[in-house]
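>>> pasting a predicted model and its sequence here:
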Amino acid sequence: MVNREQIYKALEQVMDPEIPVLNVLDLGMITTVEPAADAVLVKMIPTFAACPAVEIIRRNIVTVLEKELHVPVTVEIDRVAHWSSNRMTPEAREKLLNFGIAPPQVHNGEAYSEILLQTPCPHCHSRNTYLRSPFGSTLCRAIHFCKDCGQVFEHFKPLE
């Protein structure tokens, strides 16, 4: 029988197709793993409701886990839990920063617009930045500009 530790170890290999330095555990997308004698059930939540990568991630979970664990795997969307950027691990935030994307700030009920305006630059760490567009290359990102280093950068949007 497969155990939870084996499942989580295998899930570390399932990377986000849009941000390949993050896996599904880094993002806090996995809500449940249920090992059984002859199968595994994984429940996941998408980072954004209309995320186009959800089906790819779902298929990748099945492919990786079946290869690693040698049992059939079912992946369901968890309809009870809701994703929040606060679910991201501290390691995920660091990986995003090193990848050149400003990580989402921890959201504690502050005004959303204020959070977007106070986004530190991932290149020089200056807070002298401004929001150029709330729409980035994907639904979960916004575009900012740093007045100190002159870099345009993406910001993973905070979501509560």
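Arrived safely. Residues are numbered from 1 along each chain as shown.
>>> can we go C-alpha only for contacts and neighbour counts from here?
OK.
>>> where do the helices of this protein begin and end?
4-11, 54-69, 90-99, 112-117 (DSSP state H).
>>> can you add mean neighbour count and distance to Y130 and give those helices back as CSV?
Shown next, in CSV, are these (neighbours: other CA atoms under 10 Å; distance: least, CA to CA, whole Å):
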stretch, mean neighbour count, distance to Y130
helix 4-11, 15, 36
helix 54-69, 17, 30
helix 90-99, 17, 17
helix 112-117, 14, 6
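>>> mind checking which of the ones you listed is nearest F145?
Each of the helices of the chain has some distance to F145 by CA to CA; the shortest is helix 112-117, at 10.6 Å.
>>> one more structure, for comparison:
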Amino acid sequence: MTTALDAAARVPDPELRVVTIADLGILRDVSVGEDGTVHVTITPTYSGCPAMDAIRADIARELTAEGYPDVEIRTVLSPPWTTDWISDEGRAKLAGAGTAPPPARSLPLLARTPVCPHCGSARVEEISRFGSTACKSLWRCRGCAEPFDHVKVL
């Protein structure tokens, strides 16, 4: 039997399918109570994230399929999620799929410009602050001319 943590950790993000909720840092905690109930704590990328219902349903479905029928999912907003919680593996998965991962918030503002996930060039320009989902913006590389999504720094 897969552990409850492993089962919850492999749930893909419904908007960024190449990464899991664990890769993104959305999955905060998983524990199993004495009565067998699995308690899962998640934090949305932002308070109005439309994917949270799907994430909760996917977690419950994954855990039930692994033999954990009693699942309690709690959403916490504090501390608020930050892009700094994205794992190194998650950042690599995003870049490998053509989405520029966010730079660390600890960097100076001017150093937070993404690099092209296709060719690695820093010669990029923002086309639109609004991308295919609310957490992404649309950019174009001036080096290879390819467009790409960029996960916004939060």
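Okay, I see it. Predicted model, so just to flag it, every value in this text is computed and none were measured.
>>> can you find the partner of S121 of the second structure in the first structure?
Superposed on the first structure with TM-score structural alignment, S121 of the second structure falls opposite S126.
>>> my read: its match touches D148, true?
Yes. With contact defined as CA atoms under 8 Å, S126 of the first structure reaches D148; the gap is 6.8 Å.
>>> what sits against the closest residue to P134 of the first structure other than its chain neighbours?
Leaving aside its chain neighbours, P134 of the first structure sits nearest to A142 (4.5 Å; criterion: CA to CA, 6 or more residues apart in numbering). Residues counted as contacts of A142 of the first structure (CA atoms under 8 Å, 6 or more residues apart in numbering) are 131-136, 154-157.
>>> 7 Å instead?
Listed by CA atoms under 7 Å, 6 or more residues apart in numbering, the contact partners of A142 of the first structure are 133-136, 154-157.
>>> mind putting those into TSV with neighbour count and distance to M88 of the first structure?
Shown next, in TSV, are those (neighbours: other CA atoms under 10 Å; distance: CA to CA, whole Å):
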residue	neighbour count	distance to M88 of the first structure
S133	12	23
P134	15	20
F135	16	21
G136	17	19
E154	27	17
H155	27	14
F156	23	11
K157	23	12
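>>> and those residues, which two are furthest apart?
S133 and F156 (12.5 Å).
>>> spatially, what comes nearest to whatever residue of the first structure lines up with P79 of the second structure if we skip its sequence neighbours?
Using TM-score structural alignment, the equivalent of P79 of the second structure in the first structure is A81. Setting aside the residues directly before and after it, A81 of the first structure is nearest to I45 in space (CA to CA, 6+ apart), at 7.0 Å.
>>> since that was my last question, I'll sign off now.
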